[in-house]
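Engineer: Okay, structure incoming, though there's no sequence with it:
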C-alpha cells in the first residue's frame, strides 16, 4: 500500500511517499480503506521529535481516519464490509493514518455521519473528541453556563465553540482579528482579539476556560473564573505552577489528553447529522503532499483543519 513514512526526525520534508505492507487486522479489529486523514498539531510535534509518542523512526504518522471497512475479523459485530466509518484509532499509539489502509479495534470507529463527506468526517475525530471530552465529559458543561475558548479559530477551538453552543452555553472566544468573522459564524457570542490587549480585562464569572494555547494563557485566565470555575488545559497538563495557582485562588484546574472513545464519537456524529456541528476544512491536499500539510499546520494560521485525501 501507499503510505507516508519518515526515517528520521526533522523538518516536514523528512516525510516521503513509500510502498509498505498492508496492516493485518488482529482479533477485535477492522481493516479500513482510508479515504481521508486529517493533520493535527500533535503530528508535527511527533515528526520533529519534540513529542516521542512513537519512539524512534521509521514510522507512519496520523490518527484521524475516514474510510470504508474492507475486512472484518470474525467475532466483530459492530460493522460489515462496505460500512463507511470514521475514528481516531489507537491514540497515542501508532495508527499509521497517512496510508491507504488502517487496522484498528472496531470500537475505535463509528459510522460516518451521513451529512459529512470523508474529508470533513476525517477532520472531526481527534479535535472533536478533545473538545467533547473537555467540555462535556470533564466540565459537564450545561445550559446557561459561560465558557471561554482560547484559540477558537483552530482545529479544536472551532469545534469547541460549536459543541458549547449545542450545550446551551454562552461562548466567549479568543482569536486573531483575521478569524473573528469565522468564529462568529460558528456561534460565538463574544470574540476577543488576543493581540489587541489584555484578553482578560473586564472578564469575570466564567464557568469553564478551555486553553489550547499555553504560554501563560492558563495563568492569565484563572482570575476571570467564577467561584469553583474550571480551567482545562490541553498543553500544560502536568503544570505544578497552575495546580498551585488554581488551588490558591479557590478554582479548579485539570489537564486533558484525548482518548479513543466510540461513545463520544457517536455523540459528535449525531450533532453533525443534526447540522449543529460542522468541521471547517481550509486545506485539502493529496496524501503525497503531507510535507506541505505539515508546513501549513506549523504556520498556525489555518482556520479549522487540514485534510489529506488518499
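Structural biologist: Cool, got the structure. It should be emphasised that the depicted structure is a prediction, and the values quoted were computed from it without experimental measurement. Residues are numbered from 1 along each chain as shown.

Engineer: Please make it C-alpha for all contacts and neighbour counts, starting now.
Structural biologist: OK.

Engineer: how about the strands in the stretch 101-250 of the chain?
Structural biologist: With strands called from DSSP state E, counting those that start in this stretch, the stretch 101-250 of the chain shows them at 101-105, 109-111, 146-149, 170-175, 190-193, 206-211, 225-233.

Engineer: Tell me which of these lies nearest to residue 138.
Structural biologist: Nearest to residue 138 among those is strand 225-233 (8.5 Å), distances taken as C-alpha to C-alpha.

Engineer: in the closest one, what counts as buried?
Structural biologist: Within strand 225-233, the residues that qualify as buried by neighbour count (16 or more other C-alpha atoms under 10 Å) are 225-226, 228-233.

Engineer: out of the strands of the stretch 101-250 of the chain, which comes closest to residue 301?
Structural biologist: strand 170-175 (10.6 Å).

Engineer: Setting the sequence-adjacent residues aside, check what's closest to the most centrally placed residue in the chain.
Structural biologist: With distances taken as C-alpha atoms, centre = their mean, residue 127 lies nearest the centre of the chain, 1.5 Å away. Spatially, and ignoring its direct neighbours in sequence, residue 127 is nearest to residue 156 (4.5 Å; C-alpha to C-alpha, 6 or more residues apart in numbering).

Engineer: dropping in the other structure now:
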C-alpha cells in the first residue's frame, strides 16, 4: 500500500509517499480502504517536531482522520461487514491506502455525504461539539469564535447557532462573506478586535480560541468569565488568565451526532481536495493557517 511518511522533522517537503506492506485486521478490528484523509494543524505540528509529547519513529507515518470502505473484518466483529462505508479517527496512520481501526470507533458514513466531506468532518466535529459542551454553550449565549473560517470554527459556529446562540466569528476580511453564510457576525482579527466587537453592541458571554496569540487576552478584555474562555490550541496564556484548556478527546458518539446533522444539510463543511500525490502541497496550505473549511487528500 501507499502511505505518507517522513524520515525527519521539517517543512512539508520532508513528506513522501512510501510503499508499505498491506496491514491485516486483528480481533475486534476492521481494515478500511481509505478514500479520503483529512489534514490537520495537529499533523503540521507533529511533522515539524513541535508535538513533543508524542514520540516519532522514523520512517514515521501521519494522518488522523479517514473515510473509506471496510474491505476486511477481524474475528469477533459484529454489526460491520465488508463493503460498509465508514469514517473515523486514527493515530498517525490515516494518510494511506489502508487503515486498521477498532470496530467500536468507526462511524457509518451516510450516503448523502461524499468521502472528502466525511473525512473533513472527523476531527472538527469531535473538537467543536466537545468544546461547546464543555463550555456549556446554549440558547442566549453570545459566542466569540476565534478563527471562525477554519474547520473547527466552521463546525462550532453552526452547532452553536443550532443551539440557539449568537455567534461572532473572527477571520480576515475576505472570509467575512463565508462567515455570514454560516450564520455568524464577522469581525476582523487583530489589534482592533476588541473595539470592533464592542461596536456591535453584543455582550460576549463565551469564547473559543482556535488560533492562539491574543485571543484569550481579548476575550477576557471583552468581559467573558475566564472559565468560559476555552482554548483548543493549548495557548500558554490560558494559565495566566485562568482560561479553560479544552481537552475533549475523541468520541464516536459525538462524531455520529454531527455526521447525522451534516447528512440532513444542517451542518456543512467546505473541503479543498488534493490528490494523494500532492500531500506536500496539502500540508503547505494547512501550515499557512489560511483558507476556509478543511484540506483533504483523495486516495480514490
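Structural biologist: Received the coordinates, thanks. Quantities reported herein were computed from a predicted structural model and do not represent experimental measurements.

Engineer: Now the TM-score, please.
Structural biologist: Remark: TM-score between the superposed chains equals 0.92 [TM-score structural alignment, normalised by the length of the second structure]; 294 aligned residues with a C-alpha RMSD of 1.8 Å.

Engineer: Can you tell me what the residue nearest to the centre of the first structure aligns to in the second structure?
Structural biologist: By TM-score structural alignment, residue 127 of the first structure lines up with residue 124 in the second structure.

Engineer: isn't that match right up against residue 155?
Structural biologist: Yes: if you go by C-alpha atoms under 8 Å, residue 124 of the second structure and residue 155 touch, sitting 6.5 Å apart.

Engineer: quick one: the biggest strand by length in the first structure to the second structure mean distance?
Structural biologist: In the first structure, taking DSSP state E as the definition, the longest strand is strand 29-39. Compared with the second structure after fitting, strand 29-39 of the first structure deviates on average by 0.7 Å (mean C-alpha distance after the TM-score superposition for the first structure).

Engineer: Just the residues contacting that strand, thanks.
Structural biologist: By C-alpha atoms under 8 Å, 6 or more residues apart in numbering, the surrounding residues in contact with strand 29-39 of the first structure are 23-25, 62-73, 76, 97-106, 118-119, 122-123, 293-294, 297, 305-310.

Engineer: For the residue nearest to residue 148 of the second structure when sequence neighbours are not counted, which residues are in contact?
Structural biologist: Here the nearest residue to residue 148 of the second structure in space, its sequence neighbours aside, is residue 169; by C-alpha to C-alpha, 6+ apart that works out to 4.9 Å. Residues counted as contacts of residue 169 of the second structure (C-alpha under 8 Å, 6+ apart) are 143-149, 153, 157, 179, 184-187.

Engineer: Next: residue 233 of the second structure.
Structural biologist: Going by C-alpha under 8 Å, 6+ apart, residue 233 of the second structure touches 209-212.

Engineer: what does residue 240 of the first structure give?
Structural biologist: The contact partners of residue 240 of the first structure, taken as C-alpha under 8 Å, 6+ apart, number zero.

Engineer: got the residue ranges for the helices in the first structure?
Structural biologist: 41-48, 118-122, 125-132, 155-166, 180-185, 217-221, 240-248, 262-273, 290-298 (DSSP state H).

Engineer: Including distance to residue 81 of the first structure, could those go into TSV?
Structural biologist: As requested, the helices of the first structure are exported to TSV (distance: least, C-alpha to C-alpha, whole Å):
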stretch	distance to residue 81 of the first structure
helix 41-48	29
helix 118-122	17
helix 125-132	21
helix 155-166	30
helix 180-185	38
helix 217-221	46
helix 240-248	48
helix 262-273	19
helix 290-298	28
